[in-house]
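K.L.:
What follows is a predicted protein model with its sequence.
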Amino acid sequence: MEYLDFELPIKELEEQLDKCVLIGNESDVDVSDTCKQIEKKLIQTKKDIYKNLTAWQRVQLSRHPSRPYTLDYVRALCGDTFLELHGDRTVKDDKAMIGGLGKIGDQSFMFVGQQKGYNTKTRQYRNFGMANPEGYRKALRLMKSAEKFGIPVVAFIDTPGAYPGIEAEERGQGEAIARNILEMTRLKVPIIVVIVGEGASGGALGIGVGDRVFMLENTWYSVISPESCSSILWRSWEFKERAADALKLTAADMKKQHLVDGIIKEPLGGAHSDRDTTFKTVRETIISSYEELKKLSPEELVKERMDKYANMGVFKG
């Protein structure tokens, strides 16, 4: 298991615990009391660390290489019922954006979301979760198909941003994202959005308009990444921690500003520390949200969604 810088005290205690257990197994010495003391200290250390995370540390957790990605959530929620669909019917199939039909229980959903890779080869294959215009057009095609058949949409967001290459701009990156935002505001089926990792810039907004928008506890959502913000303001990445604080990008910050509807609690140590619990919590959130939204007519859905976004950023003096 990989550890982040601020998790090193946890690593040391876990190594001590492993050695203690090993000594107990390989000798006649009773070390049970010592092991219990280390376990107790380990639990308390975890609570102390994860209770007081800074904005930058949450950004680091959102990028943890062991963190579950979109396809992990979809497969855990749907099992063998998930059918991935491909292509935007114009250019090609963007591997950074996945989508398809699946069932949670007896209810069908159309899933879309950015997908990152697990190692160097798959990260290149998935373009590090940075979608091209054809990725956003594929997502829109699938969402419009869902609308046609009355199927609710679930979007998982996890991207460092839309792909910024010249070829992406030539094929209309800005237009593709803007078109998705427009079409999602007036889609006549429920849309549930869950930010499971990074939610950066227009790359996240391109599939981020929803009736209910949730953030996992250790994720971030912002117009720009802390590193990019630091490089613009201070001409250096050294101030990324200061930028992360200033951007107010954590789940708690976003909820306080009424920009998201809820925070999904993660297990102690992050989503990757207990995947099954994370998947179960996300499943319950999606199902409970859908149970609320299915009571609304298509017209009511669209009106409430538009009113929700129209009211964002409105302050009374």
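P.N.:
Everything's here; your move.

K.L.:
hey, let's count contacts and neighbours off CA atoms from now on
P.N.:
Noted.

K.L.:
my guess is A146 is in a strand, correct?
P.N.:
No - counting by DSSP: H, G, I helix; E, B strand; the rest coil, A146 is not found in a strand; it is helix.

K.L.:
can you give me the helices in the protein?
P.N.:
Remark: helices assigned in the chain by DSSP state H are 8-26, 32-51, 55-62, 70-78, 120-125, 133-148, 166-170, 173-185, 201-205, 226-234, 240-247, 251-256, 275-293, 298-310.

K.L.:
mind putting the ones you listed in CSV, distance to W220 included?
P.N.:
CSV is the format used below for these (distance: least, Cα to Cα, whole Å):
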stretch, distance to W220
helix 8-26, 23
helix 32-51, 16
helix 55-62, 6
helix 70-78, 16
helix 120-125, 21
helix 133-148, 21
helix 166-170, 24
helix 173-185, 20
helix 201-205, 11
helix 226-234, 10
helix 240-247, 9
helix 251-256, 6
helix 275-293, 17
helix 298-310, 19
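
K.L.:
any idea how far I287 lies from R75?
P.N.:
Separation of I287 from R75 (Cα to Cα, to the nearest Å): 16 Å.

K.L.:
Second structure for comparison follows:
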Amino acid sequence: MKKKAGTNLDDYGYANIACENNQDPPLNNVSVPLPNIVLPPSFDCDNPTYRYRLLDPTSTILARPILDAHGWDHDYGYDGVSMEEALAILDRFPAHVAVQVMKDKKEFSIHLDSSIAAKHGKNSSSLAGVDIKTIGWQPAYILHGETKIKNIKNNETTGGFSVTFLGDTMATRLKVKDQLSLGKRLSLVASTGALQAQGDTAFGANLEACLMDKYCPIGQSRSTLGLSLMKWQQDLALCANLQSQFSIRRGSKMALRLGLNNKLSGQITVRISTLDQVHIALLGLVPVAASIYKSFWASEPSSV
């Protein structure tokens, strides 16, 4: 009934569904495949290397230990395990299940991502899933689903919902998203949604235009202009942001981000990355010099 999937979620347009539904901050520990620890030259009965050895996998389930980088001496450093499997149900419905369990002396956390997709003809597909996350000390159960419809060649409409149960609180979220591609460089994305919890409802809308490089994906230059609107009770927030990334020279890139809201407060961020270490060192001296200047001269009283 269940076999290894010949088709996966990527074929149905749900390659990043786990990232889109994840509303938690990233975990400190990331599961990575670890090789066997090298045996010490002399035997030590307190060394866990002799007790924990990885075996060759014989199952389709991908199981990996979770390494704690800040472990104690003579500690094997494994605080949890991560298991992942992709399968097909009746050879028609690709599914994906990922479980991560962590336990130490202070807290226990579990993270589950499961989803199953179905295709309706050539231009539409649906996805449904159940997630379990640990928020604080309480487990949160999330039911989510969405449907994608490709109206025309360059237009795709998505509608989805999610229901979150956290203790005695239930939160319901609805969203509608439409993406339109104008040629190979310009794309427009419009989305709107609503979130209801404990009798209150918040509404939001977002409009984004993205201009990519002429030689994309080889070229890394791209500019994005976004407008977002959110309304909750009597509060109204309007934000505009501009992001641009381009190459200064070979091996050097600059990223510029401008943000402004309806209260006339915003942020300007400039980030430069280069392969030349000398340039990085010189740029690092700029904030140091500015801090020294403020500490010595900016605090002096002005003379009349």
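P.N.:
Yep, that arrived. The structure presented is a predicted model; accordingly, all values stated were derived computationally and were not measured.

K.L.:
where does the TM-score land?
P.N.:
For this chain pair, the superposition-based TM-score is 0.23 by TM-score structural alignment, normalised by the length of the second structure; 121 aligned residues with a Cα RMSD of 6.8 Å.

K.L.:
ok, back up a step: can I get the helices of the first structure in JSON lines with distance to V194 of the first structure and mean neighbour count?
P.N.:
Below are these laid out as JSON lines (distance: least, Cα to Cα, whole Å; neighbours: other Cα atoms under 10 Å):
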{"stretch": "helix 8-26", "distance to V194 of the first structure": "29", "mean neighbour count": "14"}
{"stretch": "helix 32-51", "distance to V194 of the first structure": "21", "mean neighbour count": "14"}
{"stretch": "helix 55-62", "distance to V194 of the first structure": "13", "mean neighbour count": "22"}
{"stretch": "helix 70-78", "distance to V194 of the first structure": "10", "mean neighbour count": "19"}
{"stretch": "helix 120-125", "distance to V194 of the first structure": "22", "mean neighbour count": "13"}
{"stretch": "helix 133-148", "distance to V194 of the first structure": "15", "mean neighbour count": "23"}
{"stretch": "helix 166-170", "distance to V194 of the first structure": "25", "mean neighbour count": "13"}
{"stretch": "helix 173-185", "distance to V194 of the first structure": "15", "mean neighbour count": "19"}
{"stretch": "helix 201-205", "distance to V194 of the first structure": "11", "mean neighbour count": "23"}
{"stretch": "helix 226-234", "distance to V194 of the first structure": "21", "mean neighbour count": "17"}
{"stretch": "helix 240-247", "distance to V194 of the first structure": "20", "mean neighbour count": "18"}
{"stretch": "helix 251-256", "distance to V194 of the first structure": "11", "mean neighbour count": "18"}
{"stretch": "helix 275-293", "distance to V194 of the first structure": "8", "mean neighbour count": "16"}
{"stretch": "helix 298-310", "distance to V194 of the first structure": "16", "mean neighbour count": "16"}
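
K.L.:
Which of those sits closest to G100 of the first structure?
P.N.:
G100 of the first structure lies closest to helix 133-148 among those, at 7.3 Å (Cα to Cα).

K.L.:
The closest one packs against which elements?
P.N.:
strand 97-104, strand 107-114, helix 173-185 (3 or more Cα pairs under 8 Å, 6 or more residues apart in numbering; DSSP states H and E).

K.L.:
quick one, the last one and helix 133-148 angle?
P.N.:
Comparing the axes of helix 173-185 of the first structure and helix 133-148 via axes from the mean of the first three to the mean of the last three Cα atoms, to 10 degrees yields an angle of 10 degrees.
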